Each structure stands twice: as structure tokens, then as C-alpha cells.
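Enquirer: sequence plus predicted model, see below.
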Amino acid sequence: RPSNLEADMAALMSPDDAFRAFIKEEIGKIEEQKK
């Protein structure tokens, strides 16, 4: 398994929190591409 910080953080979060963080990140990427 990937032993990166993101995976460890996701393991600590509840599924809802992890999902929200993922969506937030994806939206951030899309916003960056729009510029």
C-alpha cells in the first residue's frame, strides 16, 4: 500500500471527510485550469 501522507490522512478521516477533501481538491484543480 502507498505509505504517503495522503493515504495516512485518509485513513484517519471518516469516509465523509475523506470524500469532501477529495472533492475540494478536484474543484481546486479545475479552478486552476480555468485561469
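Expert: Here it is on my side, so go on. Numbers count the residues shown, from 1 in each chain.
Enquirer: only C-alpha atoms for contact and neighbour calcs from this point on.
Expert: Fine.
Enquirer: quick one: list the elements packing against the helix or strand that contains residue 9.
Expert: In this structure, residue 9 is located in helix 5-12 according to DSSP states H and E. In terms of contacts (3 or more Cα pairs under 8 Å, 6 or more residues apart in numbering; DSSP states H and E), helix 5-12 is not packed against any helix or strand.
Enquirer: ok, second structure coming up, stack it against the first:
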Amino acid sequence: MSPRKRLFGLLLIMACIAALAFSYSRESRYLKETY
């Protein structure tokens, strides 16, 4: 695998993790307001 592809894959994984963490924190805040 070329270094550029590996770097792109790493960025993609980091973006997925960031999106998951963002949605999780938003949902937990929403649940706190609901209950």
C-alpha cells in the first residue's frame, strides 16, 4: 500500500470516529433534556 493511500485511510477512519462521537454526544445531551 502506498503511504498516500494509508494516510487517506487514516483520515477517513478519524473522520468516521469524529462523526460518531459528535452524534453520540448530541444524542446523550438530547436524552438528558428529554428525561
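Expert: Here it is on my side, so go on. Just so it is clear, the model here is predicted, and its values are computed rather than measured.
Enquirer: TM-score for this pair?
Expert: Put the two chains on top of each other and the TM-score (TM-score structural alignment, normalised by the length of the first structure) is 0.63; 23 aligned residues with a Cα RMSD of 0.4 Å.
Enquirer: on that earlier part again, got the angle for the helix or strand just after the helix holding residue 9 of the first structure vs helix 5-12?
Expert: Downstream of helix 5-12 of the first structure, the first helix or strand assigned by DSSP H and E is helix 15-34. Relative orientation of helix 15-34 of the first structure and helix 5-12, computed by axes from the mean of the first three to the mean of the last three Cα atoms, to 10 degrees: 140 degrees.
Enquirer: which bit of the second structure covers helix 15-34 of the first structure?
Expert: Aligned by TM-score structural alignment, helix 15-34 of the first structure falls on residues 3-22 of the second structure.
Enquirer: and that stretch against the first structure, how far off on average?
Expert: Here the mean offset of stretch 3-22 of the second structure against the first structure after fitting is 0.3 Å, by mean Cα distance after the TM-score superposition for the first structure.
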